[in-house]
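*Asks:* take a look and give me a structure for this.
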Amino acid sequence: MDLTYSAADEAFRLEVRDWLAAHLSGDFAELRGLGGPGRENQAFDERLEWDRYLGAHGWTCLGWPTEHGGRGLSLARQIIFHEEYARANAPARVNHLGEELLGPTLIAFGSPEQRRRFLPEIVAVRELWCQGYSEPGAGSDLASVATRARLDGDEWIIDGQKVWTSLAHHADWCFVVARTVPGSRRHDGLSYLLVPMRQDGVEVRPITQLTGTSEFNEVYFDGARTEASLVVGTPGDGWKVAMATLGFERGISTVGQQIGFARELDAVIDLARRNGAIDDPVICDRIAHARMGLEAMRLHALRTLAGDASTGPAQASVSKLVWANWHRGLGELAMQVAGAPSLVVQASPYELDDLQRLFLYSRSDTIYGGSNEIQRNILAERVLGLPREARP
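*Replies:* Next comes the predicted model:
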């Protein structure tokens, strides 16, 4: 695998770097470093304004085909943008679910009418999306969803509950996996519906996390409605569409995520130097292993992005296991370096510092987006050919 960039690619890198330096200024300069997992409450409206500013200047949906409003950039240039965006400490994006998940799904499976209706709004960041997958009885085991939808004339009527729905309290729309074939089980009879959030019959209840913030939500559908035409793909064949969305979830943006991880690791090392923990050979060894693990993760991500698309599900599972376990371990290392002061909040009633927040939020990394157990089952069954785990 060739990881070098051409002279034209490096010129593009300078273009991105210079643009961010020039435009992350004025009021936008105050947004640097804000947002992200466990901190999505920070300056949300201002970050939304920044995302719309990016869209107005052609910096959203970079890999989408030009006929769908994107720029059709190469994989290398998409990686460069995410690297430079992270290095600039630019604010966390608020349009990830629309730009990185739903948009590519509609490009692959949506009808021409759906693309015309929704893609321009995603590019311009005029509509925000959330993901209606997990349920109280169907977390990583998505095929167990119980939310149901039935056709009533020219509308679907949706009843059920979703949980751990990121940013549902800000979203205008939700892509919902629901059971539309009565009596169906597991993967069969599911449909992928596009449902407006701002209507009677949709209730959003925030979930308070260990970090004290509430970016996850419960969502209740009680007779919620959406147009009959807003099913992506064929009714009853939503499993294929839902799995494609999950594949898009572990795409280009993970490269920028790793630069954020590197910044967190540097903060841990800086604290270790300041408080003398770096002199502990055990801690020093763990820091060295963390640095090597981060580099291995980066190379694996690049290889996966440039690899054979047919290995997507397996590669996605490996990537999720690698970064989630590494990041959880970094949170534990941060608390070991901080020592006893890590047990005390910074201010009343519950003000955390960045490393405390890292530790608490990273406990969820190995659960959301497919738990470790589910990822290992996928690899065992679909790659190694081992017998399926017994299911009730």
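*Asks:* when you work out contacts or count neighbours from here on, use the C-alpha atoms and nothing else.
*Replies:* OK.
*Asks:* show me where the stretch 151-300 of the chain has helices.
*Replies:* Under the criterion DSSP state H, counting those that start in this stretch, the stretch 151-300 of the chain contains helices at 238-249, 253-275, 281-305.
*Asks:* closest to residue 86 out of these?
*Replies:* helix 253-275 (5.5 Å; CA to CA).
*Asks:* and the closest one, what other elements does it pack with?
*Replies:* helix 75-87, helix 281-305, helix 312-338 (3 or more CA pairs under 8 Å, 6 or more residues apart in numbering; DSSP states H and E).
*Asks:* make JSON lines out of those helices and add distance to residue 205.
*Replies:* Below are the helices and strands packed on helix 253-275 laid out as JSON lines (distance: least, CA to CA, whole Å):
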{"stretch": "helix 75-87", "distance to residue 205": "31"}
{"stretch": "helix 281-305", "distance to residue 205": "35"}
{"stretch": "helix 312-338", "distance to residue 205": "27"}
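*Asks:* surely residue 225 meets residue 157?
*Replies:* Yes. If you go by CA atoms under 8 Å, residue 225 and residue 157 touch, sitting 4.7 Å apart.
*Asks:* neighbour count winner among these two?
*Replies:* More crowded of residue 225 and residue 157, by other CA atoms under 10 Å: residue 225, with 25 against 22.
*Asks:* follow-up on the earlier one: and residue 11, which of the helices of the stretch 151-300 of the chain is closest to it?
*Replies:* Nearest to residue 11, of all these, is helix 253-275, at 18.9 Å by CA to CA.
*Asks:* next, the structure of the following sequence, for comparison with the previous one:
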Amino acid sequence: MFKYYLLKSIRETQFWFWSLVFPLALMTCFQVAFGNIYEMENSISQINVAIIVDQESMYSENFEMTIDSLSENDKGEPFLVKQDVANIEEAHELLLDEKSDLDAVFVVDGENMEILLKKDGRTTVTMVTKTIANAYQSNYSIIMDAYSTDPSSVPAIIESISEDIEYTTYNDGIYTRSPDNYEWYYISTIIMALLFNVTLGIGVVSDTRADISVGAMRVSVSPARKLKLILSAFFSRVICVWILSGIHLLVLNFVFKISLGKNWILVVLFVMLADVFALAIGQIFGLFMKGSLSQRENKATGIVMVSVFLSGEMVSNLPGIIEAKFPILNAINPATILNMGMYRLIYFDQPYDFFINAGKILVVSLLCLVISVIMLRREKYASL
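*Replies:* Next up is the predicted model:
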């Protein structure tokens, strides 16, 4: 019977479309839309800047001191490198020259400042240079007050301003690698794909309840033990979903170049447990929902789509909003629980989380499986 149910599952084309083809197509769209946008926006390579002073003033003098302070880094290579540019004409030429490494020019005239940026330059350059200019402008009055009261304190104030202008970098002790916000969508899609496996769980019920399908009607009058039929139907589908999830993870890692982190073995085990969880939940859906097999599958798919949406598949910060307003929803939403569990395994070096989440998933899965077996074994029919 195991071989029969395995072949039957392989022939279910609708399942393979929604659980394999559709998620891969969705991740391909993400790749086209996002590409390397995270690296482009968050590149931390050095920024080469220059200062052109049209009119000397205390404002320009202190700004140059600020840039000099940012260009000096005793902890390693500075992220800001100051270059010498003679005049505004040369600055324009260098910014237009693709071979030039000059990224931005601060043009200071009295107490006014303008920023010239390289054509088609990095987004990070725009963000950092504007941050520097705004930070200096907002603190300039403090510097002038210090000049009038205690001139010796000015260098310390400028140093303090420089320290406030920082790049946001990841903490090696917390993350296994730099977190990419766009990768959340890929992870969420993997979770969506494995939750679509609830339809196979409903199929287990359909294959063993004679009032739902003709195939189950024939099987129910066979001499085979009911428990053996139920477990064969269930574990044959477990093999299918594990193969499917393996394909997803291989494509994610080798095609879309999204690393599973140094805890990748735990990630694989987590996904395997989540697959079993989806099948077990699917059996509960199949038992308590009404209608034909296709109607039950459509209802379950609708529930999965709502769960996945609330977990942040379309709006990545939605779980955070829900956590602030209605945290109980995150605590009971399967997609959110699985999303956060997989995300933490990939990015955080805290394997202890795996055992906590795996334990919860395993307990719920076993509970659903036991309920399903008990109810399916007790099914009796007056006539067929």
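*Asks:* so after superposing, what's the score?
*Replies:* Here the TM-score for the pair of chains, by TM-score structural alignment, normalised by the length of the second structure, is 0.24; 154 aligned residues with a CA RMSD of 6.8 Å.
*Asks:* now the helices and strands packed on helix 253-275 of the first structure in CSV, with mean neighbour count and distance to residue 264 of the first structure?
*Replies:* Formatted as CSV, those follow (neighbours: other CA atoms under 10 Å; distance: least, CA to CA, whole Å):
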stretch, mean neighbour count, distance to residue 264 of the first structure
helix 75-87, 20, 12
helix 281-305, 16, 11
helix 312-338, 20, 8
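*Asks:* which one of those helices lies nearest to residue 194 of the first structure?
*Replies:* helix 312-338 (24.1 Å).
*Asks:* picking up where we left off before, columns distance to residue 50 of the first structure on top of the helices of the stretch 151-300 of the first structure, output as a markdown table?
*Replies:* Formatted as a markdown table, the helices of the stretch 151-300 of the first structure follow (distance: least, CA to CA, whole Å):
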| stretch | distance to residue 50 of the first structure |
| --- | --- |
| helix 238-249 | 22 |
| helix 253-275 | 18 |
| helix 281-305 | 27 |
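*Asks:* which one of these lies nearest to residue 120 of the first structure?
*Replies:* Between the helices of the stretch 151-300 of the first structure, helix 238-249 lies closest to residue 120 of the first structure; by CA to CA that is 18.8 Å.
*Asks:* so residue 300 of the second structure touches residue 199, yeah?
*Replies:* Yes. If you go by CA under 8 Å, residue 300 of the second structure and residue 199 touch, sitting 7.1 Å apart.
*Asks:* please name every helix or strand in contact with the longest strand along the first structure.
*Replies:* Criterion DSSP state E: the longest strand present in the first structure is strand 216-227. If contacts are counted by 3+ CA pairs under 8 Å, 6+ apart, strand 216-227 of the first structure sits against strand 155-162, strand 190-196, strand 202-207.
*Asks:* buried set for it?
*Replies:* 216, 217, 218, 219, 220, 221, 223, 224, 225, 226, 227 (16 or more other CA atoms under 10 Å).
*Asks:* closest to residue 316 of the first structure among those?
*Replies:* Nearest member of those to residue 316 of the first structure, counting by CA to CA, is residue 216, at 22.9 Å.
*Asks:* and the closest one, how far from residue 246 of the first structure?
*Replies:* If you measure residue 216 of the first structure against residue 246 of the first structure using CA to CA, to the nearest Å, the figure is 18 Å.
*Asks:* re earlier: wait, which of the helices and strands packed on helix 253-275 of the first structure is closest to residue 105 of the first structure?
*Replies:* Residue 105 of the first structure lies closest, by CA to CA, to one member of these: helix 312-338, at 15.0 Å.
*Asks:* so which elements touch the closest one?
*Replies:* Applying 3+ CA pairs under 8 Å, 6+ apart, one finds that helix 312-338 of the first structure contacts helix 238-249, helix 253-275, helix 281-305, helix 354-362, helix 372-378.
*Asks:* quick check: angle from the third one to helix 75-87?
*Replies:* Helix 281-305 of the first structure runs at 150 degrees relative to helix 75-87, counting by axes from the mean of the first three to the mean of the last three CA atoms, to 10 degrees.
*Asks:* now swap in the fourth one and tell me
*Replies:* For the pair helix 354-362 of the first structure and helix 75-87, the angle between their directions (the same axes, to 10 degrees) equals 130 degrees.
*Asks:* which parts of stretch 226-241 of the second structure are buried?
*Replies:* Neighbour-count burial for stretch 226-241 of the second structure [16+ other CA under 10 Å]: 226, 229-238, 240-241.
*Asks:* other residues contacting that stretch?
*Replies:* 1-3, 5-6, 9-10, 194, 197, 200-201, 204, 207-208, 220, 275-276, 279, 373, 376-377 (CA atoms under 8 Å, 6 or more residues apart in numbering).
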